[in-house]
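In: heads up, no residue letters with this:
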């Protein structure tokens, strides 16, 4: 029995020492990331007047630098490709914990997928994994069931195999992030033949995720609690606007804070301004961002 205990203690001691040796990979993981926006938020370096949140439609279609130049208010885009409203809530909550609160938040609404239970939009766990050296992000990974409680003790519990490398070359991004956090698309997708979809898809509330609807409500509460001006914006797509989702969406918000793109503008039916059916090229993004600027200015003048 004594021998067993002795061997067990020796094993645990060796494992503990080996585990701590992997701390090197843990602390080096963030240095390999091209997109450092989330770490900047955590470190309190994003004290801006206007913050943009959303999925790829937010990152590609809204040009934060253009808004800053036109309004004179510092602006930054914290939209992430493939992200859903649960991630947007996490981003806003993190921003408010570690930075000065913004005056205005612009939330890009994914019509008709904002509350959809399908997996087309998700919580971007992959953005948190490289930051697992920080307890704050590791705790969120535990909440998201990506990590277990052992990660609170062991370095190996926080690491992914791809992070165990001595290669510290920075990862690259297919779509560059500009100095304002936006990701404008300059070149048309070669493989895409766009044809305007005139038939509106039927929207069914039965397909909604209760978790996403709850996150949306918590997002609104955070803004209300901190007296942040919250605007909801709908981006143009190369298809008929889904009025079914819009009607359902208005049940959750004040209509006066909602901006829908100008559907009568012929630009939004011209494939030359689109990268694909959901994303504008930079030329189209400039036009759409101008609409947002006008909306913000008009709202601020009537306050």
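Out: Thanks, I have the structure now. Quantities reported herein were computed from a predicted structural model and do not represent experimental measurements.

In: C-alpha only now, for contacts and for neighbours.
Out: Will do.

In: Where do the helices of this protein begin and end?
Out: Secondary structure of the chain by DSSP state H: the helices cover 2-21, 23-28, 37-42, 56-61, 64-71, 85-98, 125-128, 135-143, 210-225, 243-249, 282-301.

In: Compare the ones you listed and report which one is nearest to residue 176.
Out: Among the helices of the chain, helix 56-61 comes nearest to residue 176, with 10.3 Å by CA to CA.

In: Use this one as the comparison:
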């Protein structure tokens, strides 16, 4: 029995060692990949922006650091995180604070989904290399995705995405360069009315579910920025006009942001009724601008930001 247990122990130890080695290689590969480029810039203290841009995919694909840097004479960086509401955006901001110098200005993109709270951990693959970092651990714990075993057992976290494990191992040897520029990537696409078809299937409209805890957190965020001397500028990027009417409590949600703007005496630039919002040539769906729309929007944005960042 003793011999059996000894052999079993050696086998399990060897298995754990192999799993740890594979996890390390996969983690390093993912961290090198385009998937985690912005996280790596953040953790490696390579950002240190004068102007930080935050939001969801509506930040990531719509705010061009290249245009803003050139027009404003600042060093900007786009930290937009695809598919996530403000809760994850806030954790990313806190991680930015920990590893990078304080920005002078912060653009917070706002929209109808900013104050909602999704249940699932969208695109969880991007978090896999960083689960040992306390703030990342805390952030992902707010979502359905990872479980305690994923933080304790070597390589267990990759059971959620075997594809990510294989991709990470490949990227460890043959990394693929990122196509983003300072976190931003324009989408060279034409109009697709999928969003409108979705809304059309809900003839009574769609009601935004503002999450009370996220609303409080947004307040905490603005207070934190004010205390640290970070000038926040709220921006509502263009949104296709016909989609706006499907949100039955749109005015109510906008009123929340206007109240934050008033209370903290911060600008709110609303482009939801700009000329861009009336023309599908500038969008690839009702929520996201294509490359043509990005050029138009950032020209307007740079003009309006100029007197605010002096």
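Out: Looks like it arrived, so ask away. The model shown is predicted, which means the values in this text are computed figures rather than measured ones.

In: still on that earlier bit, for the helices of the first structure, state which one has the densest average packing.
Out: For these, average neighbour numbers computed from mean count of other CA atoms under 10 Å are highest in helix 56-61, which has a mean of 27.

In: what's in contact with it?
Out: For helix 56-61 of the first structure, the external contacting residues (CA atoms under 8 Å, 6 or more residues apart in numbering) are 52, 77-83, 107-108, 110, 181-185, 235, 278-282, 284-286, 288-289.

In: quick revisit: which one of the helices of the first structure lies nearest to residue 117 of the first structure?
Out: Using CA to CA, the helices of the first structure put helix 210-225 closest to residue 117 of the first structure, at 7.9 Å.

In: residue range for that closest one in the second structure?
Out: Helix 210-225 of the first structure corresponds to residues 212-227 in the second structure, going by TM-score structural alignment.

In: Residue 246 of the first structure matches what in the second structure?
Out: Under the alignment (TM-score structural alignment), residue 246 of the first structure pairs with residue 254 in the second structure.

In: Let's have the helices of the first structure in a markdown table, adding distance to residue 195 of the first structure.
Out: Shown next, in a markdown table, are the helices of the first structure (distance: least, CA to CA, whole Å):
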| stretch | distance to residue 195 of the first structure |
| --- | --- |
| helix 2-21 | 55 |
| helix 23-28 | 46 |
| helix 37-42 | 35 |
| helix 56-61 | 19 |
| helix 64-71 | 29 |
| helix 85-98 | 29 |
| helix 125-128 | 33 |
| helix 135-143 | 41 |
| helix 210-225 | 31 |
| helix 243-249 | 20 |
| helix 282-301 | 17 |
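
In: Just give me the residue closest to the centre of the first structure.
Out: Centroid-nearest residue in the first structure: residue 80, 3.3 Å away (criterion: CA atoms, centre = their mean).

In: you'd agree that one is up against residue 54?
Out: Yes - counting by CA atoms under 8 Å, residue 54 is a contact partner of residue 80 of the first structure at 6.4 Å.

In: Now do the contacts for the residue nearest to residue 87 of the first structure when sequence neighbours are not counted.
Out: Nearest-residue entry for residue 87 of the first structure: residue 123, 4.8 Å, with adjacent residues in sequence omitted and distances by CA to CA, 6 or more residues apart in numbering. Applying CA under 8 Å, 6+ apart to residue 123 of the first structure gives the contacts 83, 84, 85, 86, 87.

In: Pull up the gap between the third one and residue 51 of the first structure, please.
Out: I take that to be residue 85 of the first structure. From residue 85 of the first structure over to residue 51 of the first structure the distance is 15 Å, taken as CA to CA, to the nearest Å.

In: repeat for the second one
Out: Remark: distance between residue 84 of the first structure and residue 51 of the first structure (CA to CA) = 16 Å.

In: follow-up on the earlier one: identify the residues contacting the match of helix 210-225 of the first structure?
Out: So stretch 212-227 of the second structure is contacted by 86, 87, 90, 115, 116, 117, 231, 232, 260, 264 (CA under 8 Å, 6+ apart).

In: mean per-residue distance, that stretch to the first structure?
Out: Once fitted to the first structure, stretch 212-227 of the second structure is off its aligned match by 2.6 Å on average (mean CA distance after the TM-score superposition for the first structure).

In: Just give me how far that stretch sits from the chain centre.
Out: Distance of stretch 212-227 of the second structure from its chain centroid, counting by CA atoms, centre = their mean, to the nearest Å, is 17 Å.

In: same thing with stretch 267-283 of the first structure?
Out: 21 Å.

In: Check which residues of it are buried.
Out: Using 16 or more other CA atoms under 10 Å as the test for burial, stretch 267-283 of the first structure gives 267-269, 271, 273-283.

In: Quote the end-to-end distance of that stretch.
Out: End-to-end distance (CA to CA), stretch 267-283 of the first structure: 10 Å.

In: re earlier: contacting residues for the match of residue 246 of the first structure?
Out: residue 112.

In: Would you mind measuring from the closest residue in space to residue 87 of the second structure that isn't next to it in sequence to residue 124 of the second structure?
Out: Excluding the flanking residues, the one nearest residue 87 of the second structure by CA to CA, 6+ apart is residue 214, at 6.2 Å. Separation of residue 214 of the second structure from residue 124 of the second structure (CA to CA) stands at 20 Å.

In: what about residue 101 of the first structure, neighbour count?
Out: The number of residues packed near residue 101 of the first structure is 21, by other CA atoms under 10 Å.

In: Please apply the same query to residue 202 of the first structure.
Out: Neighbours of residue 202 of the first structure under the rule other CA under 10 Å: 10.

In: Contact partners for it?
Out: 242, 244.

In: Comparing residue 84 and residue 51 of the first structure, which residue is more hemmed in?
Out: Neighbour count, other CA under 10 Å: between residue 84 of the first structure and residue 51, residue 84 has more, with 28 against 25.
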